[in-house]
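# Sequence plus predicted model, see below.
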Amino acid sequence: MPVADPRTVYAATHVERAALADDLAGLTDAQWATTSLSDRWTVEETVAHLTAAASIGPWRWVRSVLGARFDFDRHNDRRLAEHRGTTPAETLARFRAVQDSTTSTWGPKAAWLGEVVIHGEDIRRPLGIVRTPPVETTTTVAEFVASRDFTVAGKTVSEGLRLEATDGPFAAGDGPLVTGPTLALVMVMAGRAAHLDDLDGPGVAALRSRLARTPPREAP
């Protein structure tokens, strides 16, 4: 899946949104209130954040950031509140309504595929829901996240390490080896310590130390 092909990336994003919406159907109120791996947000709040991300274009994003005085936590929380429903069912319906959206702010389209893959796993893992996106999708996200610090600090987290996927072609970096499923590598590069136990190799200790000092970041 070429990162430079927006149509392919958008198609994968739509597939992941649809899969997440289907996984959320039938959750109890307690499950909706579960804390996600993003820590600051519950499952429902994380879904509302994904709806916001698929609903705000470049100029609305600029106005929102300016209104929040470049406090990205405030910006995210305001947009989350805007797209959260009065009930979890309404929150889910709003998310389904943007399933095929191609709206996004500036930046590489792979970032917004990463947004739904990472936050989808943020939601599923605490709920015990297992989904492995197609390896083409996780490989695209892994390559993007490892290459720069954009919405998450993937390049910084993985610096000086050799990452190799055990379920696909992704490989990046030089140094002590870290191996594991592509999705787990993505999540650890995104700062999610819960996935460290899915990885092997002499470089895992360095990742564990780095994540202990670096809380997960939320995409602005």
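Structure received.
# CA atoms for contacts and neighbours, from now on please.
Fine.
# Would you map the strands across this protein?
162-165, 171-172, 177-180 (DSSP state E).
# what's the shortest one in contact with?
Residues outside strand 171-172 that contact it (CA atoms under 8 Å, 6 or more residues apart in numbering) are 143, 146, 162-165.
# swap in the first one?
Among residues not part of strand 162-165, those counted as contacts by CA under 8 Å, 6+ apart are 170-182, 185, 203.
# which among these gets closest to Arg40?
Of all these, Leu185 has the smallest distance to Arg40: 21.7 Å, by CA to CA.
# mind listing what the residue nearest to the spatial centre of the chain touches?
Nearest residue to the geometric centre of the chain (CA atoms, centre = their mean): Ile118, 2.3 Å. By CA under 8 Å, 6+ apart, the contact set of Ile118 is 186-187, 190.
# second one coming, line it up with the first:
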Amino acid sequence: MDRDESWRVIAEQRLSLADLLESLTEVEWEAPSLCDGWRVRDVAAHVAMASQPPGAWFMVREGVRARGRFHRLNHDVAVRHAGRPTSQIVGELRDFAASRALPAVTNYRNVLFDILVHGQDIAVPLGRDRPMPLDAARAGATRVWTMGWPFWARRRLRGVRLVATDTDWTAGEGAALHGPTDALLLLLTGRIAVALPRLSGPGRDHLAGRASAGRGHAP
């Protein structure tokens, strides 16, 4: 997917996520997401902030506050933003859906898989169906496989060959693991416990022992 097509999908996903969030009850907003230690509200705030990134001085201040721990910074900033009314978070997703603003440390390829995966972080534990666009899921899987930090997918999945069953995509070497691209993307980003039941092949046994660590984090 090229840049313009990726941004088009990102905008569509932001708008559809806003629709989903608007339908949630107060209890569902407070429910745990797939991200360990993150509520649905926190993940929604994180996604809403991605389209309106803070300035450099804000990040420096928050970095000091988090003692240099990136994931702590990410979590704490999202939780504070999540304290806003849910209607405001939904409104931000809609108002900035077409924004191409980027935080200094990322790019549109990361934003694409970010919105896809975090949509699942919200939808799956609530039992909501949220299909991923196939081309976007494939682009996201390729990006995560090649990027290293923070997922280190090639290292974590060493000895496994990932094979998509719904498109022409494969990665890695070793015991074959077959499944739909969206499930493979969740696996690549650390959502092992959720992804594994949808996958098959010898590689499944290779990963089964790691399923207890199958929750994710906000990248």
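Nice, I can see it. Note that the structure is predicted; figures quoted are calculated from it, not measured.
# TM between them?
TM-score for the superposed chains, counting by TM-score structural alignment, normalised by the length of the second structure: 0.88, backed by 216 aligned residues with a CA RMSD of 2.1 Å.
# Turn the strands of the first structure into TSV, including mean neighbour count.
Shown next, in TSV, are the strands of the first structure (neighbours: other CA atoms under 10 Å):
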stretch	mean neighbour count
strand 162-165	21
strand 171-172	18
strand 177-180	20
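# how many neighbours does Gly175 of the first structure have?
Using other CA atoms under 10 Å, Gly175 of the first structure is surrounded by 14 other residues.
# same question, Cys35 of the second structure
Cys35 of the second structure: 21 neighbours (other CA under 10 Å).
# Trace it over to the first structure, please.
Using TM-score structural alignment, the partner of Cys35 of the second structure in the first structure is Ser38.
# Going by neighbour count, list what's buried in the helix of greatest length in the second structure.
Ordering each helix of the second structure by length in residues (DSSP state H) puts helix 3-22 first. By neighbour count with 16 or more other CA atoms under 10 Å, helix 3-22 of the second structure contains the buried residues 6-7, 9-11, 13-18, 20-21.
# Relative to the first structure, which residues correspond to it?
The alignment of helix 3-22 of the second structure onto the first structure (TM-score structural alignment) spans residues 6-25.
# Going by neighbour count, which of the contacts of Ile118 of the first structure comes out on top?
Neighbour counts for those (other CA under 10 Å) peak at Ala190, which has 30 neighbours.
# What is the longest helix of the second structure packed up against?
Contact here means 3 or more CA pairs under 8 Å, 6 or more residues apart in numbering; DSSP states H and E; on that basis helix 3-22 of the second structure packs against helix 86-95, helix 108-123.
# So Leu161 of the first structure sits against Leu177, correct?
Yes - contact criterion CA atoms under 8 Å: Leu161 of the first structure and Leu177 qualify, at 6.2 Å.
# Identify the contacts common to those two.
With CA under 8 Å, 6+ apart as the test, Leu161 of the first structure and Leu177 both reach Gly203.
# Mean deviation, stretch 13-21 of the first structure versus the second structure?
Aligned to the second structure and superposed, stretch 13-21 of the first structure gives a mean residue distance of 1.3 Å (mean CA distance after the TM-score superposition for the first structure).
# quick one, helices of the second structure?
According to DSSP H, the helices that the second structure contains are 3-22, 26-29, 40-50, 56-65, 70-81, 86-95, 108-123, 134-147, 153-156, 181-188, 192-195, 202-208.
# is it possible to export those helices to a markdown table including distance to Ala218 of the second structure?
Output for those, formatted as a markdown table (distance: least, CA to CA, whole Å):
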| stretch | distance to Ala218 of the second structure |
| --- | --- |
| helix 3-22 | 16 |
| helix 26-29 | 17 |
| helix 40-50 | 7 |
| helix 56-65 | 16 |
| helix 70-81 | 7 |
| helix 86-95 | 17 |
| helix 108-123 | 8 |
| helix 134-147 | 13 |
| helix 153-156 | 15 |
| helix 181-188 | 12 |
| helix 192-195 | 15 |
| helix 202-208 | 22 |
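# now for those helices, which one comes closest to His217 of the second structure?
The nearest among the helices of the second structure, by CA to CA, is helix 70-81 at 8.1 Å.
# that older thread, I'd like the strands of the first structure as a markdown table, with distance to Ala53 of the first structure appended.
As requested, these are arranged in a markdown table below (distance: least, CA to CA, whole Å):
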| stretch | distance to Ala53 of the first structure |
| --- | --- |
| strand 162-165 | 28 |
| strand 171-172 | 28 |
| strand 177-180 | 29 |
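# And these: which comes nearest Met1 of the first structure?
Closest approach to Met1 of the first structure among those is made by strand 171-172 (14.9 Å; CA to CA).
# With the second structure overlaid, how far apart is that closest one on average?
Mean deviation for strand 171-172 of the first structure: 0.9 Å (mean CA distance after the TM-score superposition for the first structure).
# Show me how far that strand is from its chain's centre.
19 Å (CA atoms, centre = their mean, to the nearest Å).
# Which of the residues in stretch 210-219 of the first structure are classified as buried?
210-211, 216-219.
# For these, give me JSON lines that also has distance to Ala30 of the first structure.
Output for these, formatted as JSON lines (distance: CA to CA, whole Å):
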{"residue": "Arg210", "distance to Ala30 of the first structure": "32"}
{"residue": "Leu211", "distance to Ala30 of the first structure": "28"}
{"residue": "Pro216", "distance to Ala30 of the first structure": "24"}
{"residue": "Arg217", "distance to Ala30 of the first structure": "25"}
{"residue": "Glu218", "distance to Ala30 of the first structure": "23"}
{"residue": "Ala219", "distance to Ala30 of the first structure": "26"}
